[in-house]
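>>> Need coordinates for the following:
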Amino acid sequence: MKMFEELKAKNINFKNRIIMPPMASSKADENGHISKEILDYYEEKTSHGLFSLVIVEHNFIDSLGQASERQVSIADDTSIEGLKKLAKVIKGNGSLAVVQINHAGSSARKDLIGQSPVGPSEIKNPSQKQVELPRELTIDEIKDIEDKFADAALRVKEAGFDGVEIHSAHGYLLNQFLSPLTNKREDEYGGDIKGRIKIHLEIIKKVREKVGEDYPIFLRLGVGDGKEAGLSQKDAVYAAKAFEKRGVDVLDISGGMCLYFSDDDYPGFFDYLSKPIYDEVDIPVILTGGVKAGKDIEDILKRNVCDLVGVGRAVFKDSNWMEREINSLMEN
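Here you go, the predicted structure:
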């Protein structure tokens, strides 16, 4: 079966094609540090040793970019020791370990961050029902955020993880820059797709400078916005190819501004978003969504829409799902 085949990429090798995607657990302590609760959670989810890769839930890079209570922080060096423990748990169970780093932008709540949220433009986040009107970021603030992403990536490496994932999906800050729904800037960080991905390209460049040439960089890309005036397929492909050229090693495809899930709840329901990118890039592509049975993983891979399949909600709900489903496939 294809799902059990190895995949060798430029900077990272996968023992099979099954990954655990990032899913917020809200189990960090009150300071955003790794707690015993979160260590136990990842131990339980990965103890079967069947995932080739585990992408740890989004860590906020700056206090202004915190998305929710008890989210994990990677905003300063005090986070590193706890993350080292988490890396040991996941890698000790036989999986590669990657941390997703993120800034919530206009998805952040004023009552949580203590001030009005920020965004590329003064436009309410259409992916959220109750949010403040964000303050438009200045150029200097954008460059500071770029630096904070790079600093966070270095902390991921120092904590012993096998790679870092930059989050640009699900209505968060980098997705807000990418989408024409929320980016109405008239300077170098707005306008056409070249301007709207400038912050991404600068972050990738700065992260690469911090972590070195051989350290794997993933990018989660929100490809569809769920609205007619949103990100076009043409622009999504352009962005994916530009990120590959700049040095991203793996693309993790998901929905964008207003498209976290699909009403068409079939296995791999975002395959129509991943297929055009899969056909145009030469780096591994991850697709997550709708997997309910072990055979769904194989079915998605056979469609030639991705290289790796994420199993998220099924494992979130049932820690024994992987072992049961994979063993069943092996028996048959």
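>>> Please make it C-alpha for all contacts and neighbour counts, starting now.
Noted.
>>> Count the neighbours of Thr46 for me.
25 (other Cα atoms under 10 Å).
>>> these two touch, right, Pro284 and Val250?
Yes - applying Cα atoms under 8 Å as the test, Pro284 and Val250 come out as touching, 5.1 Å apart.
>>> Look at those two and report which has more neighbours.
More neighbours surround Val250 than the other of Pro284 and Val250, with 25 against 19 (other Cα under 10 Å).
>>> Verify the stated contact: the more buried one with Val281.
No - between Val250 and Val281 there is no contact under Cα under 8 Å: 9.9 Å.
>>> hang on, Phe243 packs against Leu201?
Yes - counting by Cα under 8 Å, Phe243 touches Leu201, with 6.7 Å between them.
>>> Just name whatever secondary elements the host helix or strand of Arg220 is in contact with.
Secondary structure assigned from DSSP states H and E places Arg220 in strand 217-224. Contacts defined by 3 or more Cα pairs under 8 Å, 6 or more residues apart in numbering; DSSP states H and E place strand 217-224 against strand 163-168, helix 233-246, strand 250-255, helix 271-278.
>>> Please generate a structure for the following sequence too, so the two can be compared:
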Amino acid sequence: ASEIIKVIKKTMDMHVSVRINPWDVRKDGMTAEESLKVAKELEKAGADSIQLTARTISYLYDGNEKNPFLVYVDRLIDEIDIPVILGGSLRDMKSMNDVLNNTEVELMSMSKPFVAQADFLADWKANGEGVSICQSCNNCYSKKTSTCFKHF
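Coordinates of the predicted model:
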């Protein structure tokens, strides 16, 4: 990835954002410490931002302690000097405002909520608060069609 970033930065005038998982929760898989090192190397190579995403967060979070993803993102923000974009299971305005008000996160990304409900942000604006109908079931991506199979 480092070499690809270097080529893109050398040949094109574009923002390079790299998506990484903080850990993969597999036997002998990448740990949070290793992913911090990866993020630092990506920054050195010229990445303009790092986007965090993880399908495996549910294995680590029981709802009783602070979400480990949020602990990791604050640590990453402290350790690198490029923007960090938080992704992963952002589906309701209350949780997103909580992240913005109680962490160092300034940027967030979403994809699946738009697949399930393309106009959900307009609905939130009109109603003042809201929850996407997306349940992060991943059916929309299992068939590679970006179609919500649960609600349509």
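>>> hang on, the earlier thing: what does the strand holding Arg220 of structure 1 rub up against?
By Cα atoms under 8 Å, 6 or more residues apart in numbering, the residues outside strand 217-224 of structure 1 that reach it are 163-170, 175, 208, 230-233, 236, 240, 247-257, 259, 273-274.
>>> cutoff 7 Å now
With Cα atoms under 7 Å, 6 or more residues apart in numbering as the test, strand 217-224 of structure 1 has contacts from 163-170, 175, 231, 236, 248-256, 259, 273.
>>> Got a PyMOL select line for the buried ones in these?
Here is the PyMOL command that selects only those of these that count as buried (16 or more other Cα atoms under 10 Å):
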select buried, resi 163+164+165+166+167+168+169+170+175+231+236+248+249+250+251+252+253+254+255+256+259+273
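>>> Measure how buried Ser109 of structure 2 is and give me the count.
13.
>>> Counting neighbours, what do you get for the aligned partner of Cys306 of structure 1 in structure 2?
Matched to structure 2 by TM-score structural alignment, Cys306 of structure 1 sits across from Val105. Per other Cα under 10 Å, the neighbour tally for Val105 of structure 2 reads 18.
>>> Ok, Tyr42 of structure 1 next?
19.
>>> Ok, Ile80 of structure 2 next?
18.
>>> you'd agree it is up against Lys40?
Yes - taking Cα atoms under 7 Å as the definition, Ile80 of structure 2 is a contact partner of Lys40 at 6.4 Å.
>>> can you name the residues of structure 2 that the helix or strand hosting Ala97 of structure 1 overlays?
Counting by DSSP H and E, the element that carries Ala97 of structure 1 is strand 96-102. Following TM-score structural alignment, strand 96-102 of structure 1 has no partner segment in structure 2.
>>> what helices or strands is the next helix or strand after that strand leaning on?
As assigned by DSSP H and E, the chain's next helix or strand after strand 96-102 of structure 1 is helix 110-113. When contacts are defined as 3 or more Cα pairs under 7 Å, 6 or more residues apart in numbering; DSSP states H and E, helix 110-113 of structure 1 packs onto no helix or strand at all.
>>> what comes up buried for helix 110-113 of structure 1?
Those would be Lys110, Leu112, Ile113, for helix 110-113 of structure 1 by 16+ other Cα under 10 Å.
>>> ok, so what distance separates the first one from Arg135 of structure 1?
Separation of Lys110 of structure 1 from Arg135 of structure 1 (Cα to Cα, to the nearest Å): 11 Å.
>>> do Pro284 of structure 1 as well
In terms of Cα to Cα, Pro284 of structure 1 sits 36 Å off from Arg135 of structure 1.
>>> can you check Gly312 of structure 1 too?
For Gly312 of structure 1 relative to Arg135 of structure 1 (Cα to Cα), the value is 34 Å.
>>> so where do the strands sit in structure 2?
With strands called from DSSP state E, structure 2 shows them at 17-20, 49-52, 84-86, 107-108.
>>> Any chance of JSON lines for those strands, columns distance to Asn127 of structure 2?
Shown next, in JSON lines, are the strands of structure 2 (distance: least, Cα to Cα, whole Å):
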{"stretch": "strand 17-20", "distance to Asn127 of structure 2": "32"}
{"stretch": "strand 49-52", "distance to Asn127 of structure 2": "29"}
{"stretch": "strand 84-86", "distance to Asn127 of structure 2": "24"}
{"stretch": "strand 107-108", "distance to Asn127 of structure 2": "21"}
